[in-house]
Structures are given as structure tokens and as C-alpha cells.
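Visitor: Got a sequence here, can you build the structure:
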Amino acid sequence: MLDILVMLAIWWAPVLVIIGVLALLGKIEVSAPWLVASIAFYAIYVAAVFSRFHIPGFEAAFGETQYNWSGKLLAIATSAVMIIVTVRSSEKLTFADAGLTFRQREGSVGPALIAIALMIAFIIGLQMLANDGATLDTETLLYQATIPGIDEELMFRGLLLLGLSMAVTGRTWNLWGAPVGWAAILVTIIFALGHSIIVSDGQIQTIWIAMIYTAILGWALMWIRLRTGSILLPIIAHNATNFVGQFF
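Guide: This is a model prediction of the structure:
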């Protein structure tokens, strides 16, 4: 539990500093209740992922499982419940505000598919440079093709983006058709830090290469989310990138 609290503090500290500086400079307005809610969303999500929860008999199907299926499925369910409660408790919010819509913004699918192709090409290039061989066991392929995209897009480009968009309001930029605000930048920072800074038994480990490539891929996923207005293609892009990367 202490390790998780330390990780949360490390992941959020730079984000809170950036928010504080921008607020002092008058670049943004901050809603304290929504900021606290956003931190709580992520803390609950992380607690679910790292819980000792196990679906009876589920992971036994793979023998000695390599992945945290139960924790991730619990996190998916937890994120879904938090989105429902958040949207239902506000007259102004809709599920589309969290990206939960099949509708894609007009003219967005083509550019999004190009972005997905570039993401896949990027991960293939990284894997070929790493030259660490393919990972083609059934569990790995099944997991990478399904869980990461649903789990992480629902939280990062779904609920957390919604929460921070309400917490931090300010200038929005049009980036190749995608409306990018400060919340999108902050979520991408959290996404990169969460994939690269690990605390275990009080020891802090920073994987710099992971921070760089998850920041790049996280930003690509964020652009697709904002360009299309939905987490549907980000889910597909995320899982496709993870899945294809196992073959190189």
C-alpha cells in the first residue's frame, strides 16, 4: 500500500506543479472539486489494478499466468462505474464527454487510421531496434489484443480526461483538427509517468525509454481521441499496437 501511495505522489506531483504555475500565470482556471475528483478517480483505478482481487478459476485457464487479468478487469469495471456515477450526477455531462460514443466526428476516421498506421510502424521500429524476439504465446497475444486498450483508454482518454477537462480550463489549440487543451497534455504526462516510474519495496525505478515511447504513443492516442470525439478508435489503436509489437 505504501508503495502505491508513493507512486501516486510521484505521478501527480509534476502535474500539480504545472497546474499551480499555469494558475499563477493566469493561463488557466482551476476547479478544486474537479481536481480532487480527478485524483480520486485515478487513485481508485490504481488501487483496483494493484488489488489482490482474483476471479475464481479465471486465470487458472492459462496455467501460470503472466498478466494481471483480474486486477485489470476489476479496473475496467471500476472505471465504468465511476463514469456512470459522474455523468449521472451532473445535468451538463453526457457519456460522449467521456468518449463513450460510437459516433465519430465528421472527417476524422481517415486521419485517425493514418495515425494508427504510424503508431504501429513506430512500435515495429522500436521492437526491431530492441531485437528482443517475438512473444507469441497464447496468453500474451490474447491479453495484448484485448485488455490494455479497454482498460487504459477507459481511464486515461475517458474518465481522467473528462475530470481534468472540468478541473482545468483555459486555452484550446487546434492540432490538425483535434481540439487540444491543457487537460490533454496533463493526462499524457500522467500516462507516461505511470508507465515508467515504479516503486517496489520502497525503491524507485525510472525506465526512461519507456517514459519517452509511452509519451509519444500516449499523445498519439490522445490526438485520435480528441480528433474523433470517441475512445473507440483509441481502444483499437492501443490494442493493435500492443498486439503487433509482440511479433517483432
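Visitor: make it CA atoms for all contacts and neighbour counts henceforth
Guide: Noted.
Visitor: What ranges does the protein have for its helices?
Guide: Per DSSP state H, the chain has helices spanning 2-24, 32-49, 69-88, 109-130, 138-144, 147-152, 161-167, 182-194, 208-228, 232-245. These are given in chain order.
Visitor: Can you list the helices and strands that the shortest one packs against?
Guide: On a contact count with 3 or more Cα pairs under 8 Å, 6 or more residues apart in numbering; DSSP states H and E, helix 147-152 meets helix 69-88, helix 232-245.
Visitor: Show me what the first one is packed against.
Guide: Using 3+ Cα pairs under 8 Å, 6+ apart as the contact definition, the elements that helix 69-88 packs against are helix 32-49, helix 147-152.
Visitor: Next, report how far the first one is displaced from the centre of its chain.
Guide: Which is helix 32-49. Using Cα atoms, centre = their mean, to the nearest Å, the distance from the centre of helix 32-49 to the centre of the chain it belongs to is 13 Å.
Visitor: Of all the residues in that helix, which ones are buried?
Guide: For helix 32-49, the neighbour count (16 or more other Cα atoms under 10 Å) marks Trp34, Leu35, Ala37, Ser38, Ile39, Phe41, Tyr42, Tyr45, Val46, Ala47, Ala48, Val49 as buried.
Visitor: please give me the structure for this one as well, since I'd like to look at both together:
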Amino acid sequence: MKKTILWSTVPLAIAMFSYFDTSKAFDFETLVFQVTMPGIDEELMFRAILLGLLLKSFKDKFTIFKINLGNPSVLFVALLFGLVHGIHVSNNLKVGFEFVSFSGSFTFGYIWGWVTLMSRSILQAVVSHNLTNFIMSLLRMVN
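Guide: A predicted model of the protein is given here:
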């Protein structure tokens, strides 16, 4: 339990770098949204439903060159989570890809997937996800 709580705080620590990102105007509605919804709906979709289904489909251990990478379903769900956040479609239907958004979301998704798997609950991932989004938004607003 201590290990999963510790890993749940890693995205929060990384979120502190949002202070150096482009600033945005203060918006209380955005902060309320970020502290409630994304963690709930995304964690339910990616970690509860998708991860739960894939855990039953894949083997428990995945090894490459004698290195145990754990369950591949966590990696697969993190990849999908990163792609959902990295691929953007503009108003004129032009598709774009932002590597920074993808890599950050992939990393956070992998951590939250691992935390969900080890704790057997999405509660820590939901709280960590919501707080991470809230801190990232707030730091951009006070910048």
C-alpha cells in the first residue's frame, strides 16, 4: 500500500513543472472541472473497464531479453491513454500529433495503471489524476 501511495504522488510532483508552461487566465470553472471530472471518467474508462478486460486477456508476465515488464495490459492501456491525449483534430479536420502531450500522458497512464493493478482499486488513481490536473491548471493560471 505504501508503494502505491508513493507512486501516486509522482504525477503530482511532475505537475509542478506546469508553472513553466504557457500561462492562462484564471478560470474557477476550469479548476472545479479539473479537480472532479477527468480523473473519474478517464480512470473509469481506461483503468477500471479497459484495464480490467485486458488483464483477463493477457498473460501476467511479459518479458523481453529476460527483463520482466509486468502485465502488458498496463502498457497497452497507457499507450492508448497517451494517444487519446496526443492526437488532436482541428476544426478543418486536420489531424495533428503532439509528442509532449503523448509522452506525458503515457507516463502518467502507466503509473496510474500500475497503481490500479497493485492496489486493486481505482481510488488512488482517481485522486492522483484529479489532483495532477488541478495542480497543472492552477500553476498555469498563476504563472
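Visitor: hang on, the earlier thing: of the helices and strands packed on helix 147-152 of the first structure, which is nearest Phe122 of the first structure?
Guide: Evaluated with Cα to Cα, those place helix 232-245 nearest to Phe122 of the first structure, the distance being 8.9 Å.
Visitor: so that closest one corresponds to what in the second structure?
Guide: In the comparison with the second structure, helix 232-245 of the first structure aligns to the range 123-136 (TM-score structural alignment).
Visitor: The matching stretch against the first structure, how far on average?
Guide: Aligned to the first structure and superposed, stretch 123-136 of the second structure gives a mean residue distance of 0.6 Å (mean Cα distance after the TM-score superposition for the first structure).
Visitor: which residues touch that stretch?
Guide: Applying Cα atoms under 8 Å, 6 or more residues apart in numbering, the contact partners of stretch 123-136 of the second structure are 5, 8-9, 11-12, 15-19, 31, 34-40, 43, 112-113, 115-116.
Visitor: again, only this time at 7 Å
Guide: Judged by Cα atoms under 7 Å, 6 or more residues apart in numbering, the contacts made with stretch 123-136 of the second structure from elsewhere in the structure are 8-9, 11-12, 15-16, 18, 31, 34-36, 38-40, 43, 112, 115-116.
Visitor: sorry, back to before: out of the helices and strands packed on helix 147-152 of the first structure, deepest packed?
Guide: Comparing these on average neighbours per residue, with mean count of other Cα atoms under 10 Å, the densest one is helix 232-245 at a mean of 22.
Visitor: what is the orientation angle of that helix with helix 208-228?
Guide: 150 degrees (axes from the mean of the first three to the mean of the last three Cα atoms, to 10 degrees).
Visitor: what's the angle from helix 232-245 of the first structure to helix 109-130?
Guide: Compare the direction of helix 232-245 of the first structure with that of helix 109-130 by the same axes, to 10 degrees and you get 20 degrees.
Visitor: export the helices of the first structure to a markdown table and tack on distance to Gly202 of the first structure?
Guide: What follows is the helices of the first structure, written out as a markdown table (distance: least, Cα to Cα, whole Å):
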| stretch | distance to Gly202 of the first structure |
| --- | --- |
| helix 2-24 | 6 |
| helix 32-49 | 17 |
| helix 69-88 | 22 |
| helix 109-130 | 29 |
| helix 138-144 | 29 |
| helix 147-152 | 25 |
| helix 161-167 | 29 |
| helix 182-194 | 16 |
| helix 208-228 | 19 |
| helix 232-245 | 29 |
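Visitor: need the contact list for the spatially closest residue to Tyr45 of the first structure that is not a sequence neighbour.
Guide: The shortest distance from Tyr45 of the first structure to any residue that is not its chain neighbour, by Cα to Cα, 6 or more residues apart in numbering, is 5.6 Å, and that residue is Ala75. With contacts defined as Cα under 7 Å, 6+ apart, the neighbours of Ala75 of the first structure are Tyr45, Ala48, Val49, Asp151.
Visitor: Check Val74 of the second structure too.
Guide: Val74 of the second structure makes contact with Leu51, Tyr110, Gly113, Trp114 under the criterion Cα under 7 Å, 6+ apart.
Visitor: That one maps to what in the first structure?
Guide: So Val74 of the second structure corresponds to Ala184, using TM-score structural alignment.
Visitor: any idea how far its match lies from Asp151 of the first structure?
Guide: For Ala184 of the first structure, the distance to Asp151 of the first structure (Cα to Cα, to the nearest Å) stands at 18 Å.
Visitor: Equivalent analysis for Asn174 of the first structure, please.
Guide: In this view, Asn174 of the first structure and Asp151 of the first structure are 27 Å apart by Cα to Cα.
Visitor: So the two - more neighbours on which side?
Guide: More neighbours sit around Asp151 than around the other of Asn174 of the first structure and Asp151, counting by other Cα atoms under 10 Å; the figures are 22 against 10.
Visitor: between the helices and strands packed on helix 69-88 of the first structure, which gets nearest to Ser200 of the first structure?
Guide: Among these, if distance is taken as Cα to Cα, the winner is helix 32-49, at 14.6 Å.
Visitor: Provide the aligned range in the second structure for that closest one.
Guide: Following TM-score structural alignment, helix 32-49 of the first structure has no partner segment in the second structure.
Visitor: same for that helix, what does it pack against?
Guide: Packed against helix 32-49 of the first structure by the contact rule (3 or more Cα pairs under 7 Å, 6 or more residues apart in numbering; DSSP states H and E) you find helix 69-88, helix 161-167.
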